[in-house]
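K.L.:
can't give you the sequence, but here's the structure:
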């Protein structure tokens, strides 16, 4: 029963946000929310990425993962194609693990 209530609450919240976007689309409120919302999204994504990089459950994920993600971040900042970024990051992480760096 709790799951059903949670799904209904999330559905109602989603509907309210979408309806609010249509209603307040061209107003000053929309510009103010966009001004504060864009940096908030960047901070949220950076926090999730850092947590996923550094932790595996409750413990440290290991230096191999950190090296792979760092490689991916550097290559992405250089605007390398995504396929190359993914293959290089996986290669760095796999090589580190093969060398015993975990």
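P.N.:
Cool, got the structure. Remember, it's a predicted structure, so these values are computed and weren't measured experimentally. Numbers count the residues shown, from 1 in each chain.

K.L.:
From here on, just use CA atoms for contacts and neighbour counts.
P.N.:
Noted.

K.L.:
center of the protein, which residue is that?
P.N.:
Centrality entry for the chain: nearest residue to the mean C-alpha point is residue 45, 3.7 Å, by Cα atoms, centre = their mean.

K.L.:
Give me the next element, helix or strand, following the helix or strand hosting residue 33.
P.N.:
In this structure, residue 33 is located in helix 28-54 according to DSSP states H and E. Where DSSP H and E defines the elements, the next helix or strand beyond helix 28-54 is strand 55-56.

K.L.:
Okay, one more to line up with it:
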């Protein structure tokens, strides 16, 4: 546990010690902006499509709830409406 903590601290320190001239490069700045979006999308995909037991992909109520959330986001619904709409659609599908 202590080793993981030290590793995380060193990784954070490495990111903070990058010279400003490197971050001033437009390509590097754009990539740095897009990395969190890609990581979040990957986490969502794994949580939605991964089977609870094993290494299989599953399309179930979670995938439909993600679709509802995307549609609500495209309609520019407030965040709470998106969350509750996706949760309600997953609950209704599981009920059926």
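P.N.:
Received it, and whenever you're ready, just let me know what you need. Remember, predicted model here, so these are calculated numbers, not experimental data.

K.L.:
what TM-score do we get after superposing?
P.N.:
Comparison of the two superposed chains (TM-score structural alignment, normalised by the length of the second structure) gives a TM-score of 0.70, and 92 aligned residues with a Cα RMSD of 2.4 Å.

K.L.:
chain center to the helix holding residue 33 of the first structure: distance?
P.N.:
Between the mean C-alpha point of helix 28-54 of the first structure and the mean C-alpha point of its chain there is a distance of 10 Å (Cα atoms, centre = their mean, to the nearest Å).

K.L.:
and if you look at stretch 24-34 of the second structure?
P.N.:
20 Å.

K.L.:
what does stretch 68-86 of the second structure give?
P.N.:
With Cα atoms, centre = their mean as the basis, the distance from the averaged C-alpha position of stretch 68-86 of the second structure to the chain average is 16 Å.

K.L.:
What range does that stretch cover in the first structure?
P.N.:
Residues 71-89 of the first structure are where stretch 68-86 of the second structure aligns, taking TM-score structural alignment as the criterion.

K.L.:
if we can go back for a sec, which residue in the second structure lines up with the residue nearest to the centre of the first structure?
P.N.:
Under the alignment (TM-score structural alignment), residue 45 of the first structure pairs with residue 40 of the second structure.

K.L.:
now residue 9 of the first structure
P.N.:
Under the alignment by TM-score structural alignment, residue 9 of the first structure pairs with residue 3 in the second structure.

K.L.:
burial of its match, as a residue count?
P.N.:
Other residues near residue 3 of the second structure number 8, with proximity taken as other Cα atoms under 10 Å.

K.L.:
Sounds good, over and out.
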